[in-house]
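Student: heads up, no residue letters with this:
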């Protein structure tokens, strides 16, 4: 897919064919909740009927610029510069709740965002400590780090990054910010590296902490919970939800959501309820799908990707 002329960063779409095939039935309304650079959307459009409709969401201004180019080429495309957590409100306003044939979510950060040091996601290249999916809105990572308490920071590093040395790193960050503001990515990465007593030398010691801070700054898990809940009401019977996750927190949330929808709410043992009275909304479609060895060889970032698919039931 082409990028704007002033955007030198490329993006390899992960699990491209597997994801599109999971939701592709040809006609109706579809949603790409994470447009990125449009890899999934373009392939999906190539398979949809002429009267189909594709609504694409993204917060990132550069992604929106690319999405607007696609909309200019294809009248089936509607562009929404919002996070996918607002799926329900957008569809309600358009009168499309319960009419969606497919919802596609490719979670995490795109390659252009990671590779552009000015976005502040990278611990390998110096740039402003931003990390916002939409740099024009909300609180930057630098602003968050400047105000967060040591306890909350340690909790975020542990819960969102699975960082064993979260307390030690949090203490080091709080101590460092008392001397001078932490405003650059390499500045933060060096503080974490110095504080970290032990790490896998194949992985940068700031990897988990940067992931955790990014998740906190963007409210990613809360947004994921919101869009998963909204998907039940948005999809029509037989409609598909396809979600690509890149770390265990995301994948666990998706897996548990699908399991709950397929099983129904937990009820007290011995409660006299018939199976047909249990509110089951979805079923899992197949098993979790991971990138092939061939894809990982071409795009190393696909190695942690997990695709899960669910289908809306008629009852």
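Tutor: In hand now; what should we look at? Model, not experiment: these values are computed from the prediction. Numbers count the residues shown, from 1 in each chain.
Student: from here on, contacts and neighbour counts on C-alpha atoms
Tutor: Will do.
Student: name the helix or strand for residue 244, please.
Tutor: In the assignment (DSSP states H and E), residue 244 maps to strand 235-245.
Student: so what touches the helix or strand following that strand?
Tutor: Following strand 235-245 in sequence order, the next helix or strand is helix 248-263 (DSSP H and E). Applying C-alpha atoms under 8 Å, 6 or more residues apart in numbering, the contact partners of helix 248-263 are 160, 221, 224-225, 228, 243, 245, 280-284, 306, 308, 310.
Student: below is an additional structure, to be compared with the one above:
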């Protein structure tokens, strides 16, 4: 859950409801400048874009796959006076989007991964555990919905999705319950699914809803979120000019693991922090790390915006080394493994 639903008051586009997560830290890492060209791969309601446009002369290409976000961003485009282009596409396709705007080199790329607050808070979008609605979860409002996955995928695939993308230890029990329930009638709403999961996953005192991990898993699968992230990181490497900055805000361990490994390997750290992966000997680093580890929000920010609690920022600066081929070890973190997991914990 992210904070990219809102833009700060006093910048192009006018007042907004809240400040995006880690805004000050993202701007410090991105270091936007007069005349620079930046890509916001996760526009939302324009929070980071608005802050970049507050720098005189800075220009932004902003992307979002959600047609509602694109429509809502029209006033910001108008207010930006030609300094903002808003493109409806996934951020994994940022290279084509940037070149479609006549840009083959960028001074910065910012990504705020996951579902936006405005999507979470609209029950009819089917992301929320708090508001009942159709079991949808499609950010682009097109393609296979969560309801289709839940009601048609075989039990083994459902278990793998929930285990790998939700890190749900009771994934096998959840998948079995889904298959048994849908045999009587399709599972059509978020409440139906949430109640079903809660019947087989034990609630922890003061913990999140028992269906939180299952909902996360389905959302990631339906939107190929981890695949888009891995593709975006490689595209940013190709697009950023030497000295250009990449800033990525993640909200759970699966996202952060991909960013951490990609940046570590591209910065010349052996195996991306894993002793099980070989070092890419002989290749010049394509990034220099800007942040030491992950930057977390302050206690004050977490109090003001509880959704910021799990946020992590990692940032790096592009070197003048040529971009490399896609890293298979990074890409593999974004897909379901071919093997079936052991019964233990499932």
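Tutor: Looks like it arrived, so ask away. Here the structure is a predicted model, which means the values were calculated and not measured.
Student: just the buried subset of the contacts of helix 248-263 of structure 1, please.
Tutor: Among those, those scoring as buried are 160, 224, 228, 243, 245, 280-284, 306, 308, 310 (criterion: 16 or more other C-alpha atoms under 10 Å).
Student: which part of structure 1 matches stretch 297-304 of structure 2?
Tutor: Under TM-score structural alignment, stretch 297-304 of structure 2 corresponds to residues 291-298 of structure 1.
Student: ok, residues contacting the matching stretch?
Tutor: By C-alpha under 8 Å, 6+ apart, the residues outside stretch 291-298 of structure 1 that reach it are 14, 15, 302, 303, 305, 306.
Student: out of these, which are inside strands?
Tutor: Among the contacts of stretch 291-298 of structure 1, the residues falling in strands (DSSP state E) are residue 306.
Student: from the contacts of stretch 291-298 of structure 1, which is closest to residue 22 of structure 1?
Tutor: Closest approach to residue 22 of structure 1 among the contacts of stretch 291-298 of structure 1 (C-alpha to C-alpha): residue 15, at 10.6 Å.
Student: quick one: map that closest one onto structure 2.
Tutor: Counting by TM-score structural alignment, the partner of residue 15 of structure 1 is residue 22.
Student: for its match, which non-adjacent residue is spatially closest?
Tutor: Sequence neighbours aside, residue 297 is the residue nearest to residue 22 of structure 2 in space, at 5.9 Å (criterion: C-alpha to C-alpha, 6 or more residues apart in numbering).
Student: out of the buried ones among the contacts of helix 248-263 of structure 1, which two sit at the greatest distance?
Tutor: Between all members of these, the farthest pair (by C-alpha to C-alpha) comes out as 160 and 280, at 30.0 Å.
Student: ok, back up a step: what comes up buried for the match of stretch 297-304 of structure 2?
Tutor: 291, 295, 296.
Student: if we can go back for a sec, list the contacts of the match of residue 15 of structure 1.
Tutor: By C-alpha under 8 Å, 6+ apart, the contact set of residue 22 of structure 2 is 296, 297, 308, 311, 313.
Student: just residue 14 of structure 1 next, same as before
Tutor: Here residue 14 of structure 1 is in contact with 291, 302, 305 (C-alpha under 8 Å, 6+ apart).
Student: how many residues are close by the second one?
Tutor: What that stands for is residue 302 of structure 1. Other residues near residue 302 of structure 1 come to 20 when the count uses other C-alpha atoms under 10 Å.
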